[in-house]
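Asks: could you look at this predicted model? Sequence included:
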Amino acid sequence: MYTPNIGPGSLDAVCSEGPLSSAEGLSVYDAIRLRRDVRAEFTGEVVDDATLLRILEAAHRAPSVGNSMPWDFVVLREPGMLGKFADHVADKRQQFNDSLPADRAETFNPIKIEGIVESGTGIVVTHNQARGGTHVLGRATVPETGIYSTILAIQNLWLAATAEGVGVGWVSFYDEPFLTDLLDLPPGVKPVAWLCVGPVHEFQQVPDLERFGWRNRRPLESAIHFDRFTDRADDLTAH
């Protein structure tokens, strides 16, 4: 079982350190542009504990509805655990591939969807809707703001990792009950994301799904509306 060296005051010491020297001067806009969903670029080295804790500290500083902070972070490095999850994901990938029309299956086939073993570290971000109690300020009328808060923590983690030169890949090819059982998650705790985290050779200039012809990014102008929503149904299925 992986346990980082965390003692009294150690988090404060680690998290007060600046980012790696190679990332100095990287603005939030730079990190947003540089960020990639990493699959094939992991070096095989394991991210060091000091960097990992800085990244988790950034995630833990995310805004949350009613300051409920409904997230937890399960860090996995045990090869057996990584291997079990990788095997499960491979099965789910094949099921998805088999469901595709022939032309889309041909496009999908060369796309790598995970770097579970290669990254050396998995972080499962979980959500607990009960965190903060019954009367969470701001959540009564929009209950989904709870899980939205957890997603914000994931975004913080991803951008902080990018600023550190560390890659992140979000794996979503899994059955939730399988992951719940694998991690012994208690009732009410929902796995939201398995993130592959590790040093990378490079960040690709063009995202994988664009490079492999699966789907292009929407232009910004197609996503902006003024005063009223303009129906653009043709955008929903465009490749």
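Replies: In hand now; what should we look at?
Asks: from here on, just use CA atoms for contacts and neighbour counts.
Replies: Will do.
Asks: what packs against the longest strand that the chain contains?
Replies: Counting by DSSP state E, the longest strand found in the chain is strand 189-199. Packed against strand 189-199 by the contact rule (3 or more CA pairs under 8 Å, 6 or more residues apart in numbering; DSSP states H and E) you find helix 116-119, strand 122-128, strand 166-171, helix 176-182.
Asks: want to throw the ones you listed into CSV with distance to P79 and mean neighbour count?
Replies: Rendered in CSV, the data for the helices and strands packed on strand 189-199 read as follows (distance: least, CA to CA, whole Å; neighbours: other CA atoms under 10 Å):
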stretch, distance to P79, mean neighbour count
helix 116-119, 7, 25
strand 122-128, 10, 22
strand 166-171, 17, 26
helix 176-182, 13, 13
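Asks: of the ones you listed, which approaches V74 most closely?
Replies: Distance to V74, taken as CA to CA, is lowest for strand 122-128 among the helices and strands packed on strand 189-199, at 5.0 Å.
Asks: take this one as well and set it beside the first:
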Amino acid sequence: MSDQAFSAAEREAVYRAIAERRDMRHFAGGEVAPELLARLLEAAHHAPSVGLMQPWRFIRITTADLREAIHAQVEVERQRTAEALGERSDEFMRLKVEGVRDCAELLVAALMDEREAHIFGRRTLPEMDLASLACAIQNLWLAARAEGLGLGWVSLFDPQTLADLLHMPPGSKPMAILCLGPVTAFYSEPMLVQEGWAAPRPLAELLYTDRWGQP
């Protein structure tokens, strides 16, 4: 054990947050206290980022009209996704895929504009800005779980349409609609597993040694 390790109780809490994090769709309304929201966003802001570019931008949605407009955009894409799924269309439409109207706080996570100027770590892998944003969202997710709040990542939207709605500058790009707030209970396992949509694969099937496909 490294002498830099956390205590046993602290380590257990970290691993528990990771194991019990869920992509939540069912919310109980309520509110998130301003100081708690600030703490969660600060946790997101502590994420690693390539070249320390910190490409994340968070837009807090505070008006009912704007929330409703975002919900309408999600609904349009939900219908289009159902059509694209073919024989699984009806099964998909029975799933609850967002909590935009029900959550206490609604955030849009986006990539900054003028990202092309940042080449440190991105010359051959420009998508590392997205990886950095994903790390920030994961930080937010884990901190929310530790605080007893649910968070759901909604990706059912057209990026340009949402960017236009939010008056985002050219070159920026919304990547996630984040539903945050109190929940009655956390799912005991991922919701898509509970609903029979998909089954998780064990780590052993995804871990290789020395070359692709070699266990």
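Replies: Arrived safely. No experiment lies behind these values; they were computed from the predicted model shown.
Asks: and the TM-score between these chains?
Replies: Once the chains are laid over each other, their TM-score by TM-score structural alignment, normalised by the length of structure 2 reads 0.89; 206 aligned residues with a CA RMSD of 2.0 Å.
Asks: tell me the buried residues in the longest strand of structure 1?
Replies: Within strand 189-199 of structure 1, the residues scored as buried using 16 or more other CA atoms under 10 Å are 189-199.
Asks: nearest residue to the middle of structure 2?
Replies: If you average the C-alpha coordinates of structure 2 and look for the closest C-alpha using CA atoms, centre = their mean, you land on W153, 3.7 Å from that point.
Asks: mind listing what the aligned partner of that one in structure 1 touches?
Replies: Using TM-score structural alignment, the equivalent of W153 of structure 2 in structure 1 is W170. With CA atoms under 8 Å, 6 or more residues apart in numbering as the criterion, the residues that contact W170 of structure 1 are 37-38, 114, 193-196.
Asks: and what of V89 of structure 1?
Replies: Shown in contact with V89 of structure 1 (CA under 8 Å, 6+ apart): 173-174.
Asks: which helix or strand contains the residue mapped onto it from structure 2?
Replies: Under the alignment (TM-score structural alignment), V89 of structure 1 maps onto V74 of structure 2. When elements are assigned from DSSP states H and E, V74 of structure 2 belongs to helix 64-85.
Asks: how far apart are that helix and its match in structure 1?
Replies: When structure 1 is overlaid, helix 64-85 of structure 2 sits 1.5 Å from its aligned residues on average, using mean CA distance after the TM-score superposition for structure 1.
Asks: what angle separates that helix from strand 150-154?
Replies: 60 degrees (axes from the mean of the first three to the mean of the last three CA atoms, to 10 degrees).
Asks: how about the longest strand of structure 1, which residues of structure 2 does it hit?
Replies: Alignment note (TM-score structural alignment): strand 189-199 of structure 1 is matched to residues 172-182 of structure 2.
Asks: and if you look at stretch 69-78 of structure 1?
Replies: If you align by TM-score structural alignment, stretch 69-78 of structure 1 falls on residues 54-63 of structure 2.
Asks: would you mind measuring from I147 of structure 1 to V200 of structure 1?
Replies: As defined by CA to CA, to the nearest Å, I147 of structure 1 lies at a distance of 29 Å from V200 of structure 1.
Asks: re the thing from before, kindly provide the distance from the match of V89 of structure 1 to F186 of structure 2.
Replies: Distance, V74 of structure 2 to F186 of structure 2, using CA to CA: 23 Å.
Asks: related to what we said a few turns ago, farthest pair in the contacts of W170 of structure 1?
Replies: Using CA to CA, those span at most 14.2 Å, a distance reached by V38 and A193.
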